[in-house]
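Just to be clear, the model below is a prediction. Sequence and coordinates:
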Amino acid sequence: MQSIFWSVEEVALRAKQFYENDIRQHVEYGDNIGKMIVIDAETGEYGIDPTGVETALKLKHQKPNARLFTIRIGYDVAVSFGGAMERIAK
C-alpha cells in the first residue's frame, strides 16, 4: 500500500489504531508520560523521545516517504508530520 496517497485524516486514524491496539500498553508508564511517540502509520514502527524530533528524523532517514504521526504519551494531543520535514516549520 502506498501511504503517499493517504490523507492527513487517514494517517492519523491508522497511527491512532496502532497506538490503541498495539503500542499503548507498552509505553504508557512512568518516565514515558509526557514524552512524544512518533508512529509510522504504514508499519506501526515507532520511537519515543522528549520532543519527537529525533525520532521523526530517524524514521524519515530510514524511509523518506514515511507518513508519521506524533502523539504525546498519556495525553490526547497529537501532531501530524507530512511527506516533507520543511512543512513542520510553518
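Received it, and whenever you're ready, just let me know what you need.

C-alpha only now, for contacts and for neighbours.
Will do.

Could you check how far Ala56 is from Phe5?
19 Å (C-alpha to C-alpha, to the nearest Å).

So for those two, which residue has more residues nearby?
Ala56 (26 against 10; other C-alpha atoms under 10 Å).

want to compare, so here's the second one:
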Amino acid sequence: MQAIFWTVEEVAQRARQFYENGIRQEVEHGDNIGMMIVIDAETGEYGIDKSGVESGLMLKQKNPNARLFTMRIGYDVAFSFGASMERIVE
C-alpha cells in the first residue's frame, strides 16, 4: 500500500468528517461518554477504549501506515493542560 502524506490538520479534518457523518450516532451514548475513540482517517475504521492506546495499537496492527486521530467521546477536547483557575487566583 502506498503511503499517503497528509498534514496533521488534514488527518483531523478527515477523521472528524467520519465522526460527524455516522460514527457519532453509533457511539455517543451511555458508557461510551468519556471514553477515547481512535479513528483511521483513511478508512473510517475506529476503536474505543479508556485511554485510546489499545485501539491505536489495534488499528496500527491492521494498517501500519494508518493516520490515526484520537478524541474523547462526548467532549470537545481529549486532554487539557495547564493550571486550574483556583491556583491562578490564590
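Thanks, I have it. Since we're looking at a predicted model, the values are computed, not measured.

can you tell me the helix or strand for the most centrally placed residue in structure 2?
With distances taken as C-alpha atoms, centre = their mean, Thr70 lies nearest the centre of structure 2, 1.9 Å away. If you go by DSSP states H and E, Thr70 of structure 2 is part of strand 68-72.

Go through that strand and flag the buried ones.
Buried residues in strand 68-72 of structure 2, counted by 16 or more other C-alpha atoms under 10 Å: Leu68, Phe69, Thr70, Met71, Arg72.

check contacts around the residue lying farthest from the centre of structure 1.
Going by C-alpha atoms, centre = their mean, the residue of structure 1 most distant from its centre is Gly30, 20.0 Å out. With contact set as C-alpha atoms under 8 Å, 6 or more residues apart in numbering, Gly30 of structure 1 has no partners.

Do a quick rundown of the helices in structure 1.
8-18, 24-27, 53-62 (DSSP state H).

what's the average distance of the longest one to structure 2?
Read that as helix 8-18 of structure 1. Its matched residues in structure 2 lie on average 0.2 Å from helix 8-18 of structure 1 after superposition (mean C-alpha distance after the TM-score superposition for structure 1).
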